[in-house]
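Asker: Fold the following for me, if possible:
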Amino acid sequence: MLRKTLTITVLCLVVSTAFAQKSISSMTKDMVKKEGYFDYYWDEKTGKVWLEIEDLNKEFLYVNSLSAGIGSNDIGLDRGQLGSTRIVEFRRVGPKVMLVQPNYSYRAVSDNPDEIRAVKEAFAESVLQGFKVGAESNGKILIDITSMLLSDAHGVAGRLRGQGSYRVDGNRSAIYPPMLKNFPKNSEFEATITFTGNATGGFIRSVTPTSSAVTVRMHHSFIELPDANYEPRKADPRSGYGTIRFMDYATPIQENIVKQFSRRHRLEKKRPNAKMSDPVEPIRYYVDRGAPEPIKSALIEGARWWNQAFEAAGYRNAFIVEEMPEGADPLDVRYNVIQWVHRSTRGWSYGSSVTDPRTGEIIKGHVSLGSLRVRQDFLIAQGLLTPYENGTTPDPKLLKMALARLRQLSAHEVGHTIGLMHNYASSVNDRASVMDYPHPLIELKGGEISLDNAYDVGIGDWDKAAVTWGYQDFPDKVDEDKALDELINDQIERKLYFITDADSRPIGSSHPEAHLWDNGKSPVSELNRLMEVRAKVLDNFSEKNIPMGAPMAKLEEVLVPMYMIHRYQLEGAVKVLGGTYYNYKMRGDAQPEQKVVPRAEQEGALDALLNVITPNNLAFPDHIIAMIPPRPPGNGRSRETFKARTGLNFDPVAPGETIASAVMSFIFNPQRATRLVQQKAMDSNQMGLIDVIDKIQKAINNMSTENGYHAELKRAVEKQLMHGLMNLYNSNSASGQARAEAAQGLRLMVANLSGMKNFDVTEALKRVAEAMSPGVTTNGPEEAHKFYISNMIVRFFNNPGDLKIQNALSPPDGSPIGTDLQDWCSFGTYR
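Answerer: Here you go, the predicted structure:
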C-alpha cells in the first residue's frame, strides 16, 4: 500500500512539474512586453511571439489580412486586404491550448441551456490552431503563437494556384517587429511570409522581382467583442442592406427559422426623441496618408457626402472624414479607413468590413481604392475631347472629370462599409444613388462634346432614405418594426426602388431598368443617343488626342474606350428583350406586381441592337485606320489594346466582329432565349425567339454595304449570328423549345444562302459537295462566305458536339470602367 501511495505521489509530481513548467516572469524576463488587450512578449533572440492568456473560454474576434500585397488585380492579393472575421476562443486541455471557432451559423437563442447545448453539439466546430503551454503563473498561461503567425492564414498559396505551385518557406519567413502593436481593445501581430515555387502564370511574373519567391506581409488581429448594448436591426430585402444570417433552432414552429440582421455601424442619438441630435459617438473614417494630392482631397470630399444622408436621418455631425493620423496603422481595428492601393494594372475597388457575426454590427469599415482607376477616367476624357491642342498641356477638363469620378467612387465604397449593397436601379431615377455604377454622362451641346455633367455630385435620394432606414434611432415607445415598414412604404411612394447585383448583370438577368455603367430613364433611348455621341467622337478623333512626342500607335489605347463607349449601354438594352419589370415585393406592400416588358419596347430594343452592328457603326473612319501604325519597340500590345489577327498591323475588322459576337451572345443567352419562348407561349402577341431570329436575319440581309470593308463587316456579323444560334442549340441551360427554334434559325440561314426554299440535310450536303468538286470556281468573297456558312451548318447538324468554330476575339478590358472579361467574352466585400 505504501509503495502504491509513493508511486501515485511521484506520478502526481511529474505531471504537476510538466504542467507547471517555468513561471511566466522567469520565462519572459529577457523579452519585450507589449501590454494591451492580450499581453504578449517579443523574444528577439529566438524570433518568437509569446501570448499571455488570462481568460480561457472567452470569445473574441480574429481577423487576418495582408498589410503588404502582391500588386496584381487579376491575382487579387492587395495591400490592406481583409480576410474573414471569425469569433474564436482559447480552450485548454491538459498541456494543450486550442484556438477554437464556434459555429455561429446554427444557434439556439434560448434561456434553456439544454436546448443551446443540443444545437451546439449537432454541428461541427473548427479548431484553427493548437499550442503547448510554455509557462503559467497566477491563473495565466503563456503560449508560443509564432507558428500561427508564420502560417498561410490568409490562403495566399490557394490564390496563387493558377500562377504556380507555391508553399510557405519557413527559412524565408519571420515575425515583422515594427507591426507588433497592442491596444486596449485589440492586439496586432504581423509577419513577413515568403512563398516559394515555380511560376507558371504571367500575372505573378509581371509583379515580382523573382517569381520563384513571393514575399508578402500577413497581419493578425485579436479584437475584443463589442458589448451587448448594440440593438440588431431585422433585415428587410427591400432596404438595400447586406445581412448576416443564421438558423435559430429555438424559433417557434410557425416562425421562420432563418434569422437575418442588417449590417451597420453602431450609432445612437444623444437625444433619441429629438428630430435632430448629435450622436453619442460619431462614425469616423480616415483617408490614407499615402494618397497624393489632389487625390487625397477628392477622397475626403466624396466620403463626406454621406454626412448629407445622416443629416437626413436626424443626426448632426455623425459622419466625420479626416486624414489618417501620422503613425497610425490602417489595419488597427479602431480606425475606419479609406486606403489607396497600388497595382500593376487597373482593377476593382472594394468596401470591406470587420463585422460581429452574432449581430451584424460593423466594427471597422475598410475601403481599398485602386490607384489606376483615376487614370482610366482621365484616359476616357482624353478620348472624348481633343485635349492636346497645344501639343503638351492637357485640357483641365480631363483632370476635372477624373476627380469627379473619384469622389463618387470614394462615396460608393464607403457606402458598402456602412452596410449598403449595390443599387443598380438608380440610374433610371435621376441618379438616385451613389451605390450604382455610373457611366460618364457624355452630352452633345451645340454639336460638341460636353462633360459638364459627367458625374453627379453628392448623395442621392435613395441613399438618404436607405440611411434613414438603417440608422434611425427610434424612441423607446415607438414600434420599430412598424416604423421601419413605414419608411420602406415611403420609399415606394417616392418610386425609390432597389435592385441589386444578380438582377443587373447582362448574362441571364431580365430586369430592364437595373444595369451597370448606364445612364438615362430608358436603356434603349440612351443607347441610341450614345451611338450619336460615339459617331461624333470617332469623327473628331485625331492626333490631338495624345501629347506631342507620343508614338502614334499609342492612339489605340485612347481609341479603345471610345470605340467601345456603348458597350455597357447595349448590355442594358439587351435586357429589355425577354425582360420583366419587378421589385422585391413583400406581401402587403404597395409595390406593383411583375409584368413582362411590352412587345413594342422589346422591338425597340432589338432595333437599337441591330443598329449597333450595322457595318457603318462597326467600321472605323478611314482617317483613324490611316493614323495608327504598327507598334514601335517597347510599346507592344497590351490588355488595353484591341486583339488582332493581322500581326503587327492594326486590325480594322476584329473589333467589329467582337461587338457583333457580344450582341449575338447576349441576345441568344439560354435564359433569355427560354424566356422569349415562354412569353410568346403565354401571350401570342408578344415577341418570341423565332420572331427575334427572323428579324435579325432580315436585318442582316438588308444591311447596305458602301464598300468592300463594309461587306467584310457584314459577313462577320452573319458568322456571329450562326455562332450564337449554334451555342444556343448546344446549351443544356436552354429549354428544349429554345434549342429547337435555334435549330430552325440555322436551317433558315442555309435555305436563305443557298436559295433552297426548304432546308434538307441530304440536299444541302449534295450542294456543298458539288461546290467542292474539282473545277468549281468561287465567285469572289461573298460566294466563299455563303459556302462557309452552309458547310459549317451542315457539318454542325451532322455532329453538333464536335464542330470547332472560330470564336470572335475577346474585347479589351472594360470594367472597372475604362468589362468584366467574363461578362463580355464582397456581403463581406463589395466592388
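
Asker: going forward, measure contacts between C-alpha atoms and count neighbours the same way
Answerer: OK.

Asker: what about Leu331, which helix or strand?
Answerer: If you go by DSSP states H and E, Leu331 is not part of any helix or strand.

Asker: That one touches Asn64, doesn't it?
Answerer: No. Using Cα atoms under 8 Å, Leu331 is not in contact with Asn64, being 9.7 Å away.

Asker: So the residue nearest to Asp694 when sequence neighbours are not counted versus Phe796, what's the distance?
Answerer: In space, and not counting its chain neighbours, Asp694 is closest to Gly745: 7.5 Å by Cα to Cα, 6 or more residues apart in numbering. Gly745 sits 13 Å away from Phe796, going by Cα to Cα, to the nearest Å.

Asker: this one as well, want them side by side:
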Amino acid sequence: MRAASNAMPLLLAALMAGAVPVAVQAAAPAGAAPAAPTMPQLADLTRGLQSQPGFIDVWRDIDKGRVLLSVSALEQPFILASSLPYALGSNDVGLDRAQMGETRMVHFEKHGAKLLLVQENTNYVANSPDRDERAAVRESFSNSVLWSGEILASDNGHHLVDFSSFLLTDRHGIAARLADAKQGGYAVDAARSAVLAAEAKAFPDNVELESLLTFSGPGQAEYVRQVGADPASLSMRQRISMVRLPKLETDSWHPRPYHPYSGGFDANYVDFATPLASSIDVHWQVRHKLEKTDPTAAVSSVKKPIVYYVDRGAPEPVRSALIAGASWWASAFEKAGFKDAYRVELLPEGVDAQDIRYNVITWVHRATRGWSYGNAVADPRTGQILRGAVTLGSQRVRQDILIAEALLAPYGKDAPADKHKLAEEMALARLRQLAAHEVGHTLGFAHNFAASRMGNGSVMDYPHPILKLNAKGEVDLADAYGVGVGPWDDYIVKYIYGDFGSGAQEQAALAKLRADARAAGMLYSSDQDARTPGASHPDGLLWDFGPDTLKTWDQLGGVRQRALQTFSPGVLPDARQIGELEARLVPVYLLQRYQAEAVARLIGGGDFDYTSAGDVRAGAGKAGINVTPAEVQRQALKRLTDSLRAEYLALPANVLDVLTPPAAGYERNREYFATRMDSVFDAFSIAEAGAGQTVGFLLDPGRLNRVAWQHARDVQQPGVREVLAQVLDRTWKREPVPASVIGGEAVQLTANWVVSDALLNLLEGGKLHPQVAAEVRQSLLDLTQWTQKNPGKDVTAASRKQLAELVAAYLKDPRSVKLCGAPPVPPGAPI
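Answerer: Below is the predicted model:
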C-alpha cells in the first residue's frame, strides 16, 4: 500500500498543473518500484486543434486561447523579432503601428521535462572550425534564457509546448518605453490580456504569433492622456515573429566587409578566432541578398528581386506618391547591373502587413507630427537583411503644406485662384523624397548629410525646400525638392550590392569605386557628426541646401523678409480659425533655424574623411582635420550675431496687427510660440525663441573649446574672446535701436538677457576647459564694468544694473543664483 499512497500526490499534482491525467496503475507488490507514468501522445493533445505546419509547427487552440508549438530543431538558431500591429499613436512615447522591436538570435534547448528559449550572445563569437575554440568563447559570455515551458508531449523528436505564457509577456518593451517617456509605471494586466490564437500562422521559413496586451498604470501623464481611450488601461497588440536563418555553408551569397566610406550600415561583433595580427572587431555591410541569374553578365536579371509593398491604408494622392518615390531606387540597381531587381507595389488585399516575409511601407497615424523610420531585420552573423520595415508619419505631409501656405499666402483676395495647389504639389514632392529616403535605410544605407553640397546629391540627406525669390520678388517654390536618386545613391547601391566576384578581386573593385567617388567630389558625413548642436563638420548638416553655407543663409534671409512682409490672414484657408495664424508664423519667423546651425558649424569647424589607413596610403582618402579658414569663420560670426539684433528679431506691423488668440474650442499647443501673456501672442517670447536658437548653436561648449584650441595653434584664427566680444558688442553693448523698429529697445533687451543667461549657463554646465571658462568669466566681468560706465536710461538702465548685480553675485557664489534655462522654441523638424 505504500506504493499506492505515492501515486495519489502525483495524480493530484498533474491535475492541478492542467496536464491530461493518466491511468493509475494497480498497486504493485510490496517492495516493487512504481511504474513510470506514461507521457501523453502529441496526437492526443492536438486532436481537434487547427494545425499550421511550417518552420515550427503551430496548433491553434482557439477555444482555450492557447498556441501550442511542436519544436523539433533543438540548438538551432533562428531570429526572434517583435512588432506592434496595433499601437499607442503617440510620437512622443514612440510606440507606433507596425514598429519593429529588437531582433534576437535564439534557439530552443531541452532540459529534462522543460523546453527553454535561449537568446544567444551574438556580440562575442569564434568563427573557427575548431569546436573547442568555439566553446571557449561561448562559455566566456552569458546567454539569456527568455522563457521556459513544460513539455506536454514528445513524439519522434517533436516536443509539444504551450507557448502562450511567452506571448503574454511584454517582449517589445512597451512598459519600458512608457517609463522612459515619463508616463508612469505600467505593467501587463494578465486578466485583460489574451493570446490571439486565431491569428497564429506558420510558413516554411517563419512563424507569426500575436497577442492582445493590456497595460495598467496611473494614466496621469500628458501623452497617455492625449491618446488613450482610458489612459490607465492601454491595450495594444504584440506580434512575435520567428524566422529561419539562411544556411551559410550552402549559400552562394557571401557577406561583404564593411568600409566606413561605403555609405551603409554595418553588422558587427567581436571574433576571437581572427588571426593575431587582425582586428577582432568584425564589421559586415548590411544588405539584402541579391544574386544575378548570370554572374558573368554585366547586366543580368536576378534570382529573387527585392519587392516593397505600400500600405493599403495610405489614401490617394499619398499612395501614388509613396509608390513613385520608393520606386526611384530601381534606376540605381539597374546602373549597378541588376535588371528588374527592385520594384514597389501596393500590398495585395488581405495580406498580413506584419508578416515578416514582406518588406512594407506603412502609413502611420499619430496624435502629433513626428519622425519617419526605416528599419531592417538582419542576420547578425552576416548583415543579410531579412525584412525591411518603413514607418511614415502621416502628419508630416500636412506640415509641408502648412509651411508652403505660410510662405505663399495663397488665400489672399489678390492671390491667383489655384495658387494653393502649389502647396500640395510641394508637399507631395517631399513625400516622394521621404519614401525613397526611408526605404533607403531598409536597403542598408545610412544618412549622408553632406550630399546637399552636390545639389540633389542623395535622397539619404535631410532636404530643406529650396526657396528663392523670383524676378518679381515673390517667394518661389518651383523645384523645392529634387526628383529621383542622386549620384551618391548610385554609388552606394553599386558599392553595397554590386557583383564583383570575391576575395582580392572584389576588394580591388570596391577600392576603385571609393577612389572614383572621392575624385568626383562626393562628400560623406553621417549622424555621429551631424546631430549635436556643437558638431564640428561643416558639411554634416541636417536640412540645409546649396554648396555655400553663407550664400544660402543670405538667400533664405531674403525669403524670410519677404514672407514676413506679406504675412496676412491669406496664409489660412477660409475654414480655419484665425488663431492658427501664429502656428503659421512659426516656420516663417524661424525659417533660417537650420541654416543658422550650418553657419555655426563654420565657427571652430573642420572637415574630415570617413576612410581607412589603406585608402589614406593610396591617396584615396585623407587623415586629419581641415580647419575652416579664419576669414570664413569671421563672416559666419557676423551673420549669426546679426541675428541677435532687434532689426532681425522684431516683427513688422502687418504681422503684429493680425495675430489673434485661439478661438473657443481651440487651444495653444507645441506648434505655437510660448506665451507669458495668458492666451495672447507674446512678442517677448518670440524674440527669446529667435535669440535662443542662435545662441544655442553659437555658444555651445564644444564649439568654444575648439575655437580656443584653433586659436592656440594659429593666432590668425578667431579666439574665444573675439567671439564673445562680437556677441556682446551686437547685443548688450550695441548702439541704440532705430525708432523704425517696432518695440526695438524691448526686443533687444529680450535678446540681451538670452545671451547673458547662456553665458552663465556655460559656466554652470562645467563642460568648458578651465582656461576657456576663465575667458568667459573675464568677458562677463568686462561687461559689468562697461555697464557701470554706460548705465543707459529707463528700461535699459534697469536691465544693465540688474545684469551687473547678477553677474557679480554668480561669480562670487554660483549657488546663490538661480539661473534661467534656455527659452522654449517650437519644434521645427521633422519637415
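
Asker: just to revisit the earlier point, so which of Gly745 and Phe796 of the first structure has more stuff around it?
Answerer: Gly745 (23 against 17; other Cα atoms under 10 Å).

Asker: wait, is the more buried one part of a helix?
Answerer: Yes. Counting by DSSP: H, G, I helix; E, B strand; the rest coil, Gly745 of the first structure is located in a helix.

Asker: shouldn't His107 of the second structure be in contact with Gln76?
Answerer: Yes. At 5.5 Å, His107 of the second structure counts as touching Gln76 under the criterion of Cα under 8 Å.

Asker: Which one's more surrounded, these two?
Answerer: Counted by other Cα under 10 Å, His107 of the second structure and Gln76 do not tie: His107 has more neighbours, with 19 against 13.

Asker: mind checking which helix or strand the more buried one is in?
Answerer: Taking DSSP H and E as the criterion, His107 of the second structure maps to strand 100-111.

Asker: which residue numbers in the first structure go with that strand?
Answerer: The aligned range for strand 100-111 of the second structure in the first structure is 82-93, by TM-score structural alignment.

Asker: Stretch 142-157 of the second structure now?
Answerer: Matched against the first structure by TM-score structural alignment, stretch 142-157 of the second structure falls on residues 124-139.

Asker: List of residues touching that stretch?
Answerer: With contact meaning Cα atoms under 8 Å, 6 or more residues apart in numbering, stretch 124-139 of the first structure is reached by 19-24, 27, 54, 95-103, 141-145, 148.

Asker: any idea how far Pro670 of the first structure is from the residue nearest to Asp694 of the first structure?
Answerer: As judged by Cα to Cα, Gly745 of the first structure and Pro670 of the first structure stand 15 Å apart.

Asker: related to what we said a few turns ago, wait, the residue nearest to Asp694 of the first structure sits on Ile690?
Answerer: Yes. Assessed by Cα under 8 Å, Gly745 of the first structure is found in contact with Ile690 at 7.4 Å.

Asker: Report the distance from the match of stretch 142-157 of the second structure to the chain centre.
Answerer: Distance of stretch 124-139 of the first structure from its chain centroid, counting by Cα atoms, centre = their mean, to the nearest Å, is 38 Å.

Asker: What are the buried residues along that stretch?
Answerer: For stretch 124-139 of the first structure, the neighbour count (16 or more other Cα atoms under 10 Å) marks Gly130, Phe131, Lys132, Val133, Gly134, Ala135, Glu136 as buried.

Asker: can you check stretch 227-234 of the second structure too?
Answerer: Buried residues in stretch 227-234 of the second structure, counting neighbours by 16+ other Cα under 10 Å, are found at Val227, Gly228, Pro231, Ala232, Ser233, Leu234.
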